[in-house]
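Trainee: Generate a structure from the sequence data that follows.
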Amino acid sequence: LVLIGAVPPIMVKTPANPGGIPIEVFDGLRKSLADNRAQFYLDFPSGPFYGFNRPGAEAIQGVIQNWWRQGMMGSAKAHYDGIKAFSETDFSDDLKIIDVPTLVMHGTDDQIVPIADSAPLSAKLLKNGTLKIYEGFPHGMCTTHADVVNADLLT
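Mentor: A predicted model of the protein is given here:
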């Protein structure tokens, strides 16, 4: 099993997860999606998803346009509801019962799923987890650094 830039154990800030992201951030994502879905699907990949908002980063227009295409093809309701699902679901108990070897891969510059409150915590909850950290890689590292990620997956 492999978890890449994954949200577990839980993203939203709660009393049990004080390092989580405030619910207002996810409310803002839902509002942006509802207000102008097409623009949301351009802005998100143009900035934090792939790290294209970082100094010196070169945005890859084909990647941004493909993200837009995929977003526009999907259900607006499912995407809206998906924000709640990925941000507010606590996967802690699920992680604890996984007993197969699990590779947890995460970039240190993931602006979508901050590493401190995800990958290391997930690896600790897994019975047979291995944590692999990628210095400076963004959330969309499977696209921006496919050569490195794919080589590690094959290994």
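Trainee: Could you use CA atoms for every contact and neighbour count after this?
Mentor: OK.
Trainee: give me the number of residues near residue 99?
Mentor: Neighbour count for residue 99, taken as other C-alpha atoms under 10 Å: 12.
Trainee: ok, now residue 30?
Mentor: A count of neighbours around residue 30, defined by other C-alpha under 10 Å, yields 19.
Trainee: sec struct for the nearest residue to residue 47 once chain neighbours are set aside, please.
Mentor: Of all residues beyond its chain neighbours, the one nearest residue 47 is residue 53 (4.4 Å), with distances taken as C-alpha to C-alpha, 6 or more residues apart in numbering. Secondary structure assignment for residue 53 (DSSP: H, G, I helix; E, B strand; the rest coil): coil.
Trainee: and if you look at residue 80?
Mentor: Recorded secondary structure, residue 80: helix (three-state DSSP).
Trainee: Tell me which helix or strand the nearest residue to it once chain neighbours are set aside sits in.
Mentor: Counting by C-alpha to C-alpha, 6+ apart, residue 80 lies nearest to residue 30, which is 5.9 Å off, once chain neighbours are set aside. Using DSSP states H and E, residue 30 falls within helix 23-35.
Trainee: In that helix, which residues are buried?
Mentor: 26, 30, 32, 33 (16 or more other C-alpha atoms under 10 Å).
Trainee: Over to stretch 111-130?
Mentor: Buried residues in stretch 111-130, defined by neighbour count with 16+ other C-alpha under 10 Å: 111-115, 117-123, 125-126, 129-130.
Trainee: Another for comparison:
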Amino acid sequence: MPFLKLRDGAELFYKDWGNADGEIVTFSHGWPLSSDNWENQMVFLANKGYRVIAHDRRGHGRSTQTWDGNNMETFVDDLEELFKHLQVKDAVMVGHSHGGGEVTHYLGKHGTGRVKKAVLVCAVPPLMVKTASNPDGLDRSVFDGFREAMHKDRAQFFLDIPRGPFFGFNRENAQVSEGQICSWWRQGMATSFKSAFDCIRDFSETDFTEDLKRIDVPVRVLHGDDDQVVPIKISGLKSVKLLQKGTLKVYKGGSHAIHNINVDEVNNDLLEFIRG
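Mentor: Down below sits the predicted model:
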């Protein structure tokens, strides 16, 4: 399995699939998952002739479980190291949830020299938590509840999330997939407790407003209007207004995991945007 040794000695696991000479599409996963969460999109695009790259964020999946550095500044610097190593250029970056924050801050900090387009899928920007300047955000007690649940019984909490709001399986008449639930739990439990715990603050309290304003390439925002984890009102609808070249597609009835549930629709939307 391919690993990149980073500047501090940590090893970053990554997948590099498809046509080695094809256009590049990169994927950043959400909390507390791994690159495995993008497998449907990666296989689809690889079969279309693209080179698809995804990594397990440090502390997640198969990457080194570092004690420190579980924050957005470190994550995007790791990603820049990976892009240099793999000679990424003219890429399309795709990020889901916390990974959408990673894409946004990467572009805000490291610029768009390697990237021609980006896609934010049910992503956390611009800011999730409620503050004086962000009164529509979620109360801090929501995220305190996450931390309390992790301390009490992480394994059960990591079953409750996919059985409920993540995939929208708590909605009436939802077609529940035990496979999706098990896959989410497996990925989540492979992430270190410390990383998963620290990242609750990272995805909820990081303000991506200025990053969004700096991005000068086209960005497609995909968001479900029934996202119970990152409500569209505080995220997608705001992000598209801050982006210089942002466009929005709303998935009617879509959950937080549209790329896992509305697989064909998301795949085709990605392909259309990449080709366009």
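Trainee: Could you get me the TM-score between them?
Mentor: Both chains were compared after superposition, and using TM-score structural alignment, normalised by the length of the first structure their TM-score is 0.98; 155 aligned residues with a C-alpha RMSD of 0.6 Å.
Trainee: And the residue nearest to residue 47 of the first structure? What does it align with in the second structure?
Mentor: Aligned against the second structure by TM-score structural alignment, residue 53 of the first structure finds its counterpart in residue 170.
Trainee: ditto for residue 41 of the first structure
Mentor: Correspondence of residue 41 of the first structure to the second structure, assessed by TM-score structural alignment: residue 158.
Trainee: ok, that match touching residue 187?
Mentor: No - using C-alpha atoms under 8 Å, residue 158 of the second structure is not in contact with residue 187; the gap is 9.6 Å.
Trainee: circling back to that earlier point, how about the buried residues of helix 23-35 of the first structure in a markdown table, adding distance to residue 99 of the first structure?
Mentor: As requested, the buried residues of helix 23-35 of the first structure are exported to a markdown table (distance: C-alpha to C-alpha, whole Å):
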| residue | distance to residue 99 of the first structure |
| --- | --- |
| 26 | 31 |
| 30 | 35 |
| 32 | 39 |
| 33 | 37 |
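Trainee: What is the helix or strand hosting residue 267 of the second structure packed up against?
Mentor: Assigned by DSSP H and E, residue 267 of the second structure belongs to helix 263-275. Based on contacts counted as 3 or more C-alpha pairs under 8 Å, 6 or more residues apart in numbering; DSSP states H and E, the elements that helix 263-275 of the second structure packs against are helix 39-46, helix 258-261.
Trainee: equivalent range in the first structure for the last one?
Mentor: Residues 141-144 of the first structure are where helix 258-261 of the second structure aligns, taking TM-score structural alignment as the criterion.
Trainee: for that stretch, which positions count as buried?
Mentor: 141, 142, 144.
Trainee: With the second structure overlaid, how far apart is it on average?
Mentor: Once superposed with the second structure, the aligned residues differ from stretch 141-144 of the first structure by a mean of 0.6 Å; criterion: mean C-alpha distance after the TM-score superposition for the first structure.
Trainee: what about the strands in the first structure?
Mentor: Secondary structure of the first structure (DSSP state E): strands located at 2-4, 102-107, 129-134.
Trainee: Tell me which of the ones you listed sits nearest to residue 58 of the first structure.
Mentor: Evaluated with C-alpha to C-alpha, the strands of the first structure place strand 102-107 nearest to residue 58 of the first structure, the distance being 17.9 Å.
Trainee: The closest one aligns to what range in the second structure?
Mentor: Strand 102-107 of the first structure corresponds to residues 219-224 of the second structure when matched by TM-score structural alignment.
Trainee: Run the chain-centre distance for the matching stretch.
Mentor: Average the C-alpha atoms of stretch 219-224 of the second structure, do the same for its chain, and the two points are 12 Å apart (C-alpha atoms, centre = their mean, to the nearest Å).
Trainee: next one: stretch 156-163 of the second structure
Mentor: If you compare the mean C-alpha spot of stretch 156-163 of the second structure with that of the full chain, they lie 18 Å apart, counting by C-alpha atoms, centre = their mean.
Trainee: That stretch against the first structure, how far on average?
Mentor: Relative to the matching residues in the first structure, stretch 156-163 of the second structure has an average distance of 0.5 Å after the fit, by mean C-alpha distance after the TM-score superposition for the first structure.
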